[in-house]
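Undergrad: Predicted model follows, preceded by the sequence.
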Amino acid sequence: MIVASNVSKSYGAACVVDGVSLQLPKGGITSIIGPNGAGKSTLLSMVSRLMAMDAGTVTVGGLDVSKAASDELARRLSILRQDNHMTARLTVRDLVSFGRYPYTKGRLTLDDKEHIERAIRYLDLAALSERFLDELSGGQRQRAFVAMVLAQDTDYVLLDEPLNSLDMKHASAMMKLMKRAATELGKTVVLVLHDINFAGWYSDYIVAMKDGRVAAQGPAAEMIQPQVLSEIYEMEIAVHELAGQRISVYYG
């Protein structure tokens, strides 16, 4: 379980995350949604210790992220940031192998190589494994970065806007992959998403943020409701069902 207690972050006079407290369930997919500037990515960055908190505490599986050794935290939690661009010319396999660094410091064992190959196969990247990242499409590169995160083999996987640069087909495939990872590999997956439809379709739990605070949270079926979403996004939103699933239709 991920537990945040009174977490805050400000830039000058602007409070970006304002005393957030929440408990994210272990297992399944949790999506963090909300309008631009709600503090979603900042909160995720503090949970993963990519960004220091001004106040509050975060524990991941009982581990205090502000006090844990870096190697220990990296074996418990992995994160894919929005700005995941690489300047070095790397192959897909080179990139995925970085996921094993917390364990090996670059000296790969047979066990590490098995994790790397398993992640490459899981993301269906075997045919592209020796290609350079700058030779891939945006969707293929995104899959390679997700493979790196999965190769890290952590219980908790955090992804900040993983659907960026993906068209609808590849975004859907990415969400299905995350669902498989949560179900088959026992991962706890936490995503920052802008697309309410994908959040409602694939998430088990949803946290909605607004103005730096948690506006609402709960199981996906309870969150994908017109009155909840309309208040968060300050626009009229209708919710319809398709094949037993809730999807969102915007009116504004």
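TA: Good, I have the coordinates.

Undergrad: Only C-alpha atoms from now on, for both contacts and neighbour counts.
TA: Noted.

Undergrad: Contacts for stretch 202-220 next, please.
TA: If you take CA atoms under 8 Å, 6 or more residues apart in numbering as the criterion, stretch 202-220 is touched by 15-21, 25, 28-35, 37-40, 175-176, 179, 199-200, 223, 228, 232.

Undergrad: can you pull the buried residues of that stretch?
TA: By neighbour count on 16 or more other CA atoms under 10 Å, the buried set for stretch 202-220 is 202-214, 216-217, 220.

Undergrad: Can you give me the end-to-end span of that stretch?
TA: With CA to CA, to the nearest Å as the measure, the ends of stretch 202-220 fall 9 Å from one another.

Undergrad: Helix, strand or coil: sort out the most centrally placed residue in the chain for me.
TA: By CA atoms, centre = their mean, the mean C-alpha position of the chain lies nearest to residue 159, the distance being 2.0 Å. Classification of residue 159 by DSSP: H, G, I helix; E, B strand; the rest coil places it in strand.

Undergrad: mind checking how far it is from residue 189?
TA: Distance from residue 159 to residue 189, by CA to CA: 8 Å.

Undergrad: List the contacts of the nearest residue to residue 100 once chain neighbours are set aside.
TA: Nearest residue to residue 100, sequence neighbours excluded (CA to CA, 6 or more residues apart in numbering): residue 152, at 5.3 Å. Residues near residue 152 by CA under 8 Å, 6+ apart: 74-75, 78, 99-102.

Undergrad: before we move on, what SS does residue 147 have?
TA: Residue 147 carries the three-state label helix when classified by three-state DSSP.

Undergrad: got it, and residue 165?
TA: Three-state secondary structure (criterion: three-state DSSP) places residue 165 in coil.

Undergrad: try this one side by side with the last:
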Amino acid sequence: MIELSGLTKTYGETTVVDHVSAQIESGGVVSIIGANGAGKSTVLSMIARLVAMDNGSVFVDEHDVLNTPSDVLAKKLSILRQENTLNVRLTVRDLVGFGRFPHSKGRLRPDDTEHIDRALDYLNLNEFQDRYVDELSGGQRQRVFIAMVIAQDTDYVLLDEPLNNLDMKHSVEMMKLLRRMTHELGKTVILVIHDINFASCYSDRVLAMKQGALVCQGTPEEIMQPDILRDIYDMDIRVEVINGHHVGMYYM
């Protein structure tokens, strides 16, 4: 379980995360939704200790992220940020191998090689493993980065807008992959996502933020209601339901 208590972040006189408290149970896909500037990515970064919190606390399976050694925390959770730029030219296999650094400290052992092989196989990247990452398409590169966090072998996988720059086909494939990871690999996937249609179809839980605050949380069925979405986004959204299942949201 990840426990957030009074999580707060300010820049100057602007509060970007305002006393956010939540309990994220282990297992499944958890989506954080909200308009631009709602504080979603900042919350994700504070969980991973990439951004310092001004107040509050984050516990990951009873580990206080403020005091937990980096190598211990890196074995509990991994994060893939929104922008992933490479300053050096790496092959697919080399990049996936970086996920093993918390375990290997740069000296790959047979166990590390097995994790890399499994991650490449799981993402269907074996045929690309010797190619340079910058030679791949956007969708293929995103799979390589996901393979890297799989190789890290953490219980919690944090993803900041993993559908960015992906077309509809690759977005669907990515969301299906994330769901498979929770079922087959036992991961807890927490992602910041803008597309509420994908959030409603593939999430087990949804956290909704507005102006830095956590305004509601629950199952997709509980959150994807016109009045709730209207409050989150300050606009009318029509919800289409067939046989009890949400099939789409339309902006009006």
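TA: Here it is on my side, so go on. Treat the numbers as computed from the prediction; the structure is a model and nothing was measured.

Undergrad: Drop the TM-score for these two in here.
TA: For this chain pair, the superposition-based TM-score is 0.98 by TM-score structural alignment, normalised by the length of structure 1; 252 aligned residues with a CA RMSD of 1.0 Å.

Undergrad: sorry, back to before: closest one of the buried residues of stretch 202-220 of structure 1 to residue 45 of structure 1?
TA: Of all the buried residues of stretch 202-220 of structure 1, residue 45 of structure 1 sits closest to residue 212, with 13.7 Å by CA to CA.

Undergrad: Report how many residues lie close to the closest residue to the closest one other than its chain neighbours.
TA: Leaving aside its sequence neighbours, residue 212 of structure 1 sits nearest to residue 17 (CA to CA, 6+ apart; 4.1 Å). Residue 17 of structure 1 has 28 neighbouring residues, counting by other CA atoms under 10 Å.

Undergrad: Also residue 111 of structure 2?
TA: As a burial measure, residue 111 of structure 2 scores 12 neighbours (other CA under 10 Å).

Undergrad: would you say it is within a helix?
TA: Yes - counting by three-state DSSP, residue 111 of structure 2 is part of a helix.

Undergrad: So it versus residue 128 of structure 2, what's the distance?
TA: Distance of residue 111 of structure 2 to residue 128 of structure 2, computed by CA to CA: 22 Å.

Undergrad: cool, and residue 164 of structure 2?
TA: To residue 128 of structure 2, residue 164 of structure 2 is 22 Å away according to CA to CA.

Undergrad: swap in residue 144 of structure 2?
TA: Distance from residue 144 of structure 2 to residue 128 of structure 2, counting by CA to CA: 9 Å.

Undergrad: higher neighbour count, those two?
TA: Higher neighbour count among residue 144 of structure 2 and residue 128: residue 144, with 26 against 17, using other CA under 10 Å.

Undergrad: what about that one, which helix or strand?
TA: Residue 144 of structure 2 belongs to helix 138-152 when assigned by DSSP states H and E.

Undergrad: starting at the chain centroid, how far to that helix?
TA: 12 Å (CA atoms, centre = their mean, to the nearest Å).

Undergrad: One more: stretch 213-229 of structure 2?
TA: 19 Å.

Undergrad: Quick check, residue 132 of structure 1 in contact with residue 93.
TA: No - between residue 132 of structure 1 and residue 93 there is no contact under CA atoms under 8 Å: 9.0 Å.

Undergrad: shared neighbours, residue 144 and residue 128 of structure 2?
TA: Shared contacts of residue 144 of structure 2 and residue 128 (CA under 8 Å, 6+ apart): residue 92.

Undergrad: Which of residue 132 and residue 93 of structure 1 has more residues huddled nearby?
TA: Per other CA under 10 Å, whichever of residue 132 of structure 1 and residue 93 has more neighbours is residue 93, with 24 against 17.

Undergrad: For the more buried one, which non-adjacent residue is spatially closest?
TA: Closest residue to residue 93 of structure 1 apart from its sequence neighbours, by CA to CA, 6+ apart: residue 129 at 5.2 Å.

Undergrad: one step back: in strands, which of the contacts of stretch 202-220 of structure 1 appear?
TA: Per DSSP state E, strands hold the following members of the contacts of stretch 202-220 of structure 1: 15-21, 28-33.

Undergrad: CSV please, covering these and showing distance to residue 195 of structure 1.
TA: Shown next, in CSV, are these (distance: CA to CA, whole Å):
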residue, distance to residue 195 of structure 1
15, 25
16, 21
17, 21
18, 23
19, 25
20, 22
21, 24
28, 18
29, 15
30, 14
31, 10
32, 10
33, 8
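
Undergrad: Could you identify the buried members of those?
TA: With neighbours counted by 16+ other CA under 10 Å, those contain buried members at 16-21, 28-33.

Undergrad: Next SSE downstream of the longest helix belonging to structure 1?
TA: If you go by DSSP state H, structure 1 has its longest helix at helix 168-184. Using DSSP H and E, the helix or strand that follows helix 168-184 of structure 1 in sequence is strand 188-192.

Undergrad: average distance between that next one and structure 2?
TA: Aligned to structure 2 and superposed, strand 188-192 of structure 1 gives a mean residue distance of 0.4 Å (mean CA distance after the TM-score superposition for structure 1).
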